[in-house]
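**Q** Structure for the following, please:
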Amino acid sequence: MALDRLTVNVPTTFDPSNPKMVSALLSKIAEAKGVGWEISNFEPTTRKLTVTRQSAITEISNLNGERSFDVALGSDVKANEGEKIAQRLEDLHPGYYLSEFRPFLGTARLTRMTGEELRCREAVAYALGVPRWEVQVAQASDGGFELKLPSKYSPSSHDDRLTEVAETAVGQPGWYVKVNAQTLTGRITPAEQPTFDPAYLFNFKALPPADKVSEKDLFKIPIGVALGGNGEPNRPIEMDLSDSVGDLKVGLAGSGKSISTQAMVFSVLAKGYLVALINSPDKATDFAWAKPYVAEGMWGCDSRAQAVAVAKRVGEEGERRGELLSKYGVSKWQDLPGHEKKKNPPMLLVADELAALLTAPKLPPGLNKEMRELPEFVQMTQDILEAGLLVTALSKIPAVYRAAGIRVEYLTQQPNERYGFSTTLKGNLPHRIMLGTSPSSAEKGHAFRTPEKVPDVPKNIAEDSVRGRGVGLAHLDGKEPVIFKGYFAPLDEYIAEAARRGFPRAISPAPSQSEINRLVPSIGLESDEPEGYGNGPRTYEAWELGPDGQPLAGGARANAAKAEATRVAKLVGGQ
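**A** Predicted coordinates for the structure are as follows:
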């Protein structure tokens, strides 16, 4: 224990026996020198008054080896006097700063701090909304800071603010904060700002032949590379379709939606999936490389009517598979016997440019009967009908046929009611992906279920025309949302690799006109087919029938189609 001693001159009018005079004098001393002083001696002849207080100083060491000490406080110090006590003690001990204030225990702690530590402590305390002495800071050897936070800290309320402190107040973009909410300790760490490579080439070698794909990997589809940060590197990410029916992919023209989807289409073809493709006619070339490999009659990119027919045929396939599930008494595709899964592999339906396909101009008001029969208005009516049929078919597939092994990816620029994308249509798509580096809050709101959880693309990437190409946001079902960059490969590489792997080729990729007539009602439009064509029972070619005389389906049909294509090619080559 030690005594602090102070001698002051008092006026001749001062009377040490007068409580009011003594109280007034001690208050003035406390304002200048801090609290806890008592009169120990008075010399009337010299008019000198000596006051003392116990300082009870104990030296300790803090985290980084610098020295701190505790100071005893007077019993009359109140909890709301921290600022006043800090000023007095810091004036008495230059270079030391109040780092802990414990009035109920009668002590305070002073710590020697550098200018960087003071700046960090002030910024963190401001971010948390607490007095600065409730935050302890020690600078680390790498230039970062070790933190001890008060109990008021909450990850949901304060992590974003602490990141701002790290990136702007004490560091630069790329610096990050990690806090242990249980121990209330943390660290601000210097780091470079994360970014992407100019491109991530699709890794064809990572995909084994279809007959070597395990069921564990069958539904895991690579989609790109997620941005690292907070000390973590960039990492590949996959979309898990084992229990999820598919995804909604959003992005304006030129954002990279179709390029990203080309990698997905190749991946599922390599895994042995059946594929159905829908697109607007003006964008049909995006997937032209894959046309030979779609399931029979599942190319729906040449007209809206063709798209409707393909969507309905996928629904019919779902119904057929549903009967198969009932036959074996199982609830999902994964539980079917192995030979049935081989004959009926998973199917992926990709439907692109849905903002165009799901909407059609309304008929102008005031049309009389004769005007409605004009070819232009008949076609408009047909367009309206087909758009409605497509909405219905595409809404039903993810809602009903997931258990049958059917998966979907729906792509659009505008996933809202105005462009035919109903809440029902979106509601059954658990995975959400948005391409583009600078979406608005409204656009994110239409694309994601919880847009407030989805991060923004960092400025250093968004403003880089090379590293920002193909970048977007992904909130995959059951995962934390990420910033990612999709895989890329030139079209000629997809074509060459598909040929090298020998993907099964369709005999007739597009549905026949008779199939379209069967599935898509026509409102008075002329057809190139004779009247009644396609309305009767279908006649199957020999290769389409199994040994039992029944039509082949799924993988068995795909294999038969490949064999027929090979046979025809040999015949043509021999001519």
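**Q** Please count neighbours and contacts with C-alpha atoms only from this point.
**A** OK.
**Q** Name the nearest residue to the residue sitting nearest the centre point of the chain, ignoring sequence neighbours.
**A** Nearest to the mean C-alpha position of the chain, by Cα atoms, centre = their mean, lies P481 at 2.2 Å. Using Cα to Cα, 6 or more residues apart in numbering and skipping residues adjacent in sequence, the residue nearest P481 is H475, 4.2 Å away.
**Q** And for the one you found, the neighbour number?
**A** Neighbouring residues of H475 were enumerated by other Cα atoms under 10 Å; the total is 25.
**Q** In contact with it, which residues?
**A** In this structure, H475 makes contact with H431, R432, I433, F448, V454, P481, V482, judged by Cα atoms under 8 Å, 6 or more residues apart in numbering.
**Q** okay if I get those residues as a markdown table plus distance to Q262 and secondary structure?
**A** Formatted as a markdown table, the entries for the contacts of H475 read as follows, by distance: Cα to Cα, whole Å; DSSP: H, G, I helix; E, B strand; the rest coil:
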| residue | distance to Q262 | secondary structure |
| --- | --- | --- |
| H431 | 17 | strand |
| R432 | 17 | strand |
| I433 | 15 | strand |
| F448 | 22 | coil |
| V454 | 25 | coil |
| P481 | 22 | coil |
| V482 | 21 | strand |
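**Q** now the other sequence, so there's something to compare against:
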Amino acid sequence: MAETRPLRRIKLTRLFPEGINPDNPDDMMRLTRAIQEKAAKDPDKYGGYLIDSISDDGQYAIIAPMAMPTDDKTLQKLVTQGEARAEEIDVADSIGEARQKQTVDRIELNYASSTDPAIIHEAGKTWKVIDFIPRTSVKCAVMLQLMDERTISVRQQFADALGIARYPWQIRITPTAEGGWKIRIRSTTLTYRPSTHDRKLQETVESVGAPGWFFKGDADNGVITVYPGMLPTFPKVINPPQQMWDSADLHHGYFAMRLPDRGRETGDLLANNWQDAPGVLVAGASNGGKSVVINNLVYSALSAGCDIAVCDDADKSADFIWCRDWVIDHGWGCDSKESIAATLQHVLDICAHRANLIKQYGKMNYYGLPEDVRRENPVLLLVCDEIAQWASPLTVPPGLSKDNPTRIKMEYEKGINATNYMLLRLISQKARFAGICFLYASQSATAPNGLDPSVRTNLSSRIIVGAKVSDSVRDNVLNDAKSAPKVGEYLISSGVSVGTGVCELGGKEACVYKSFYVDDKAHGLEFSDILRQHLMQRRPPQGNGQAGHWDWGSIVRTVPAASEKPDDGSMYADDDEPVSRLEQEGGFGEDGRDVAERDAPLRGAARAAHMSAIEQAKLTAQLSAEKGM
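**A** Okay, the predicted model is just below:
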């Protein structure tokens, strides 16, 4: 495909107010980064361009598409200087790689020993065949170039990377103004395929250059350009961009910056598309930045107009105090495991209501509903953190008597945890079509922590928090952990790895990221305080510091198993209903027997075991029904 794009000029006075030195590698590398940033913003105009020259006055850089045959101009200059020559041979000596190799060996040997005064010899340089060019039906020209040892070595290494180690003349290699290399592949002998060659090419680029060097390939024209560069990095802190404060919407749940591509200084903004990827998994150890990632996503969702419900371990729920004023009625599941179960059930009830609306309007999903209906039923984000604390399977220690308080408590909690897990699983399976998004977070995404494969499979966006993460965590979270990058050791050693991790968003290729963060220590403001300030300006809350609260009576009505709690819910301050004397003292039937004794409900360990068995039976029945058993 012929390159038709023109040469372009880039004004340099702003980038180099004191002038550019084309012989200074740092200046040329800085100019290369500027061109790559332009290409990222406008790929149609600047993609695949490289420096051709600097104007004589130093005011402009002339850039050219990599496929433009500027290397022919370089070759012509070498011919003029006597450092490139053509030898005429019979076409028969150029047909087939084996015959070409014989011809190359013969001609290069002849040139090495030639005494012809027209053939230049320089110390440290050797004549090498660089191309076969057909002239007529019977004659062919062999092009030779006087190469230094560095150029010969670089050409051979790239020939190895492209699988033509025995035939290096099939690529033409030319130094570039940036200090890199331009490689043109003979179209008649080799096809450059990125999927086949790129990994090996990048290894070669860093071998002939240094870590941070990179390349761009043009498969249509068989051209590869190698650029000097430095390893991409992050600032120590990345403040939330203006887009996050002002422009978050359902398709842009901003939370981080991607590690810049090689050659660039800034990375692309990362955002979850809640409509396409309503399920998000966040996994990472405590104090590793998990709350920062979650709060970025929560802010973006609330700023976009979503409703929110939160479930978290009571001891950790302070992480979400900043956004509690925006929590829906009966959406605060952070006071106890029972409030979590009630909140999850409430979300499923909302899902069922919306399913009826979708059926009523004859639509496929929530997003097909009329706008006024969706406005009355906003997208809902369910945030579930520290899942292992309240949805993981529990084992009651053996050997405890039936009235042992520990056994009573654990039998009960075993049932509540099983209920929470079942509800989590159902939400991940059913809620997405109803405009309900769900963010599940845990230190470890495994079945013993409440996140087995049947749940994880419905979480299409995966975010690992932490610079150093074990392979087992990567395997459980990422879809393709082997191909996914890792946070580089150089980022860790340079002190910029705080807030970094690896993510796959909506099935896209995995990448390294760094989450947004800002604080104002001078005014005593933490990140959550600043998020709240911005959200107050963009979307004043409807609730208050008690938004979403569940009273004990409402919990029991929503989750009947909670009525069997060993402390009978007395932990709730609003549980002030008097206990009936009849319940305390029993009554007498007509036959005179003690009805309370005759029909007494199960108590102690027997009662807890009974309720746990019921919940386990419900779960088993549910799972069996889903499997068609």
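**Q** so the residue nearest to the centre of structure 1 makes contact with V457?
**A** No: counting by Cα atoms under 8 Å, P481 of structure 1 sits too far from V457 to count as a contact (11.7 Å).
**Q** What's the match for the residue nearest to the centre of structure 1 in structure 2?
**A** P481 of structure 1 maps onto A510 in structure 2, with residues paired by TM-score structural alignment.
**Q** related to what we said a few turns ago, shared neighbours, P481 and V457 of structure 1?
**A** L473.
**Q** circling back: next one: the match of P481 of structure 1 relative to L259 of structure 2, how far apart?
**A** For A510 of structure 2, the distance to L259 of structure 2 equals 11 Å [Cα to Cα, to the nearest Å].
**Q** And I130 of structure 2, by the same measure?
**A** The value you get for I130 of structure 2 to L259 of structure 2, if Cα to Cα is used, is 38 Å.
**Q** dump the residue contacts of the counterpart of V408 of structure 1 in structure 2.
**A** Residue pairing (TM-score structural alignment): V408 of structure 1 is matched to F438 of structure 2. With contacts taken as Cα under 8 Å, 6+ apart, F438 of structure 2 has the following neighbours: P278, G279, V280, L381, L382, V383, C384, S428.
**Q** which stretch of helix or strand covers F438 of structure 2?
**A** Taking DSSP states H and E as the definition, F438 of structure 2 sits inside strand 436-442.
**Q** Give me the mean deviation of that strand from structure 1.
**A** Mean deviation of strand 436-442 of structure 2 relative to structure 1 after superposition (mean Cα distance after the TM-score superposition for structure 1): 0.9 Å.
**Q** Quick check: next helix or strand after that strand?
**A** helix 453-456.
**Q** in that next one, what counts as buried?
**A** V455, R456 (16 or more other Cα atoms under 10 Å).
**Q** Over in structure 1, find the residue span that helix aligns onto.
**A** Mapping helix 453-456 of structure 2 onto structure 1 (TM-score structural alignment) gives residues 423-426.
**Q** Need the contact partners of that stretch.
**A** Residues from elsewhere that reach stretch 423-426 of structure 1 (Cα under 8 Å, 6+ apart): L248, V391, L394, S395, P415, N416, E417.
**Q** do that again at 10 Å, thanks
**A** When contacts are taken as Cα atoms under 10 Å, 6 or more residues apart in numbering, the neighbours of stretch 423-426 of structure 1 outside the stretch itself are 247-248, 391-399, 410, 415-417, 432, 446-449.
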